[in-house]
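**Q** sequence-free structure coming up:
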């Protein structure tokens, strides 16, 4: 099994890279999706979040009000750390289950937004970073995603810097340009991953 960490700042395009890799045959373990699952109604995770932040973070139907919770934690680093201390162990346990079920010959891509922030790079055989300039991230967040600029900046500020992410990268995918420039880079990275997984000497793929 080849264990790959995939990360990138918000708005960098990591989700699209993850989708492309899954199309090539990677087993993708999506930390964001799992993070939603572990706080669904009726879960111990949601109960712990409510205990920490109060019932104001619930919708009238009893589900987690993500925009409300986000506005609280991304404006306060202590509250963000509290939330992470609840959610991250649950995500880690579920991710380990999914990885174990993938099989010994699989290329398992762990899609982890906070890989750099949480010092997780050593857990993987290599790390792929989807890179974009902060100005590009901001434009995508306030444009296609229609996020308020102050919220977008707060979310970006809560993450690692571009330089910190690049420092842990084995391979870098430049997603500062148009979408049609992305797929060839991802394909090149996939070729590199399959070469490593099969024990062949890695090529010169740096994407």
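**A** Cool, got the structure. Fair warning: this is a prediction, and the values are worked out from it, not measured in the lab.
**Q** from here on, contacts and neighbour counts on C-alpha atoms
**A** Will do.
**Q** so where do the helices sit in the protein?
**A** Along the chain, the segments classed as helices by DSSP state H run 14-24, 31-37, 44-53, 66-73, 77-100, 134-142, 149-157, 162-167, 182-197.
**Q** would you turn those helices into a markdown table with mean neighbour count?
**A** A markdown table is the format used below for those (neighbours: other CA atoms under 10 Å):
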| stretch | mean neighbour count |
| --- | --- |
| helix 14-24 | 17 |
| helix 31-37 | 16 |
| helix 44-53 | 16 |
| helix 66-73 | 14 |
| helix 77-100 | 15 |
| helix 134-142 | 18 |
| helix 149-157 | 16 |
| helix 162-167 | 15 |
| helix 182-197 | 18 |
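**Q** Can you say which of those is nearest to residue 116?
**A** Of all those, it is helix 162-167 that lies closest to residue 116, at 5.8 Å by CA to CA.
**Q** which residue packs closest to residue 90, ignoring adjacent ones?
**A** residue 38 (6.6 Å; CA to CA, 6 or more residues apart in numbering).
**Q** For the one you found, which residues are in contact?
**A** 44-46, 87, 90-91 (CA atoms under 8 Å, 6 or more residues apart in numbering).
**Q** hold the first one in mind and look at this next one:
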């Protein structure tokens, strides 16, 4: 099973995307529908809302008067929090029931309007954000839903900003154009990413990668992608982690790299590493078969456990190392030394591009050819660390 979080601001057209995904075969769990269900007449949820906000939020026939309640909560942050404290736990329990009823090979899309606002993004291996510009969203709310412009704008402004949603988005779907364009984008996402992602998770298979090293220009989004991945990992691994970091070339601003996010987890021992690796399927990562090993700068082989991406849209290497291995410190030292030395970044970039352009039979061969430079760089980094008083920060 693959669980996908779907969100977007009010008026962005999230329901259009959810409907198309359902047509393609997804199991859609709609938090808005559940939210209505848990405060229907006669439910404990509605009784709790009336107790908190008074009988003025009821219609004459005893149902929830949503416009009346909306005027209260969308103008007052404290009152909105009070409503959320009642409704969100009820919605969460019902969501879990529906997800649990889906089949083992399902792509479950959880349509949650406040996914970002409520800090739920780390609970999904993939998050889709549906976007439309604010002026278009406002037009839709006023013209299509008949809302008063001031009320519509208040609801828009009460939600997450575009920047906050971008930070959470693995997939950013623009729904500001023709419906056919949006449906085509959803179809491509379903075929090229969601279906193979689910199959890879179920079969514990790493998504395919290029057989040779391909060096990409520096991407400023790599840092954000690394933090998003680490949030998912930390949620799953919990207090088994001693530390977790984005390292490797994509963690160094301005450095060309293979488009692979490398993260490093430090744990107490290799048994813990194996346990964490097995659980990371919840974060969209699958453990690679057998135990892997590193060769440290002294030529000593060091065991580690390696997990990688099941998602064909984002390559990831997750290195899980024992705290007793010196390799984890070297990985952070090299990262921080490069960050502090732009000339070394240029030197390393030239080496990487040159080696990638040479014939090589595999990515492993490319990596082996870099080893002499990396060992020399670590020697320089050691001298810098001693002079600067560098320590791997928590």
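**A** That came in fine, so what should we check first? Everything numeric in this text was worked out from a predicted model, so none of it was measured.
**Q** The second structure: which residue goes with the residue nearest to residue 90 of the first structure?
**A** Matched by TM-score structural alignment, residue 38 of the first structure corresponds to residue 38 in the second structure.
**Q** Could you report the separation of that match from residue 109 of the second structure?
**A** In this view, residue 38 of the second structure and residue 109 of the second structure are 20 Å apart by CA to CA, to the nearest Å.
**Q** in which helix or strand would I find the residue nearest to the spatial centre of the second structure?
**A** Taking CA atoms, centre = their mean, the centroid of the second structure lies closest to residue 228, which sits 4.5 Å from it. In the assignment (DSSP states H and E), residue 228 of the second structure maps to helix 222-237.
**Q** Can you name the element that comes right after that helix?
**A** strand 243-247.
**Q** name the helices or strands packed onto the next helix or strand after that next one?
**A** Where DSSP H and E defines the elements, the next helix or strand beyond strand 243-247 of the second structure is strand 257-258. Using 3 or more CA pairs under 8 Å, 6 or more residues apart in numbering; DSSP states H and E, the elements in contact with strand 257-258 of the second structure are strand 215-216.
**Q** And the strands in the stretch 201-350 of the second structure?
**A** All strands of the stretch 201-350 of the second structure, identified by DSSP state E, counting those that start in this stretch, fall at 215-216, 243-247, 257-258, 260-267, 285-287, 292-295, 301-309, 315-322.
**Q** Burial-wise, tell me which of those comes out on top.
**A** A comparison of those by mean neighbour count, using mean count of other CA atoms under 10 Å, puts strand 285-287 on top with a mean of 27.
**Q** quick one: that one aligns where in the first structure?
**A** Under TM-score structural alignment, there is no match for strand 285-287 of the second structure anywhere in the first structure.
**Q** Likewise for stretch 333-341 of the second structure?
**A** So stretch 333-341 of the second structure sits over no part of the first structure, by TM-score structural alignment.
**Q** I'd like the distance from that stretch to the chain centre, please.
**A** How far stretch 333-341 of the second structure lies from its chain's middle: 26 Å, per CA atoms, centre = their mean, to the nearest Å.
**Q** mind listing what's buried in that stretch?
**A** By neighbour count on 16 or more other CA atoms under 10 Å, the buried set for stretch 333-341 of the second structure is 333-339.
**Q** In helices, which of these appear?
**A** Counting by DSSP H, those contribute 333-339 to helices.
**Q** now, among those residues, which is nearest to residue 136 of the second structure?
**A** Each of those was scored against residue 136 of the second structure by CA to CA, and residue 339 proved nearest at 41.2 Å.
**Q** Now tabulate the strands of the stretch 201-350 of the second structure in CSV and tack on distance to residue 152 of the second structure.
**A** Shown next, in CSV, are these (distance: least, CA to CA, whole Å):
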stretch, distance to residue 152 of the second structure
strand 215-216, 43
strand 243-247, 40
strand 257-258, 44
strand 260-267, 39
strand 285-287, 40
strand 292-295, 55
strand 301-309, 40
strand 315-322, 40
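**Q** I'd like to know which of those strands lies nearest to residue 67 of the second structure.
**A** Smallest distance to residue 67 of the second structure across the strands of the stretch 201-350 of the second structure (CA to CA): 43.1 Å, for strand 285-287.
**Q** whereabouts in the first structure does the helix holding residue 228 of the second structure align?
**A** For helix 222-237 of the second structure, there is no aligned range in the first structure, judged by TM-score structural alignment.
**Q** from the middle of its chain, how far away would that helix be?
**A** The chain centre lies 7 Å from the centre of helix 222-237 of the second structure; the measure is CA atoms, centre = their mean.
**Q** Quick check: buried residues in it?
**A** Buried residues in helix 222-237 of the second structure, counted by 16+ other CA under 10 Å: 222-223, 225-234, 236-237.
**Q** Also stretch 170-181 of the first structure?
**A** Buried residues in stretch 170-181 of the first structure, defined by neighbour count with 16+ other CA under 10 Å: 171-176.
**Q** closest to residue 103 of the first structure among those residues?
**A** Taking CA to CA as the measure, residue 103 of the first structure lies nearest residue 171 of those, at 24.0 Å.
**Q** Disregarding flanking residues, what is the spatial nearest neighbour of residue 381 of the second structure?
**A** Using CA to CA, 6+ apart and skipping residues adjacent in sequence, the residue nearest residue 381 of the second structure is residue 337, 5.7 Å away.
**Q** measure the one you found to residue 294 of the second structure for me?
**A** 21 Å.
**Q** How about residue 137 of the second structure?
**A** Distance, residue 137 of the second structure to residue 294 of the second structure, by CA to CA: 52 Å.
**Q** will you turn the buried residues of helix 222-237 of the second structure into CSV that also has distance to residue 123 of the second structure?
**A** CSV is the format used below for these (distance: CA to CA, whole Å):
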residue, distance to residue 123 of the second structure
222, 20
223, 20
225, 15
226, 16
227, 14
228, 11
229, 11
230, 12
231, 9
232, 6
233, 10
234, 10
236, 9
237, 12
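**Q** Run through the residues that contact the residue nearest to residue 381 of the second structure.
**A** In this structure, residue 337 of the second structure makes contact with 381, 384-385, judged by CA under 8 Å, 6+ apart.
**Q** do you know how far residue 122 of the first structure is from residue 13 of the first structure?
**A** Residue 122 of the first structure sits at a distance of 23 Å from residue 13 of the first structure (criterion: CA to CA).
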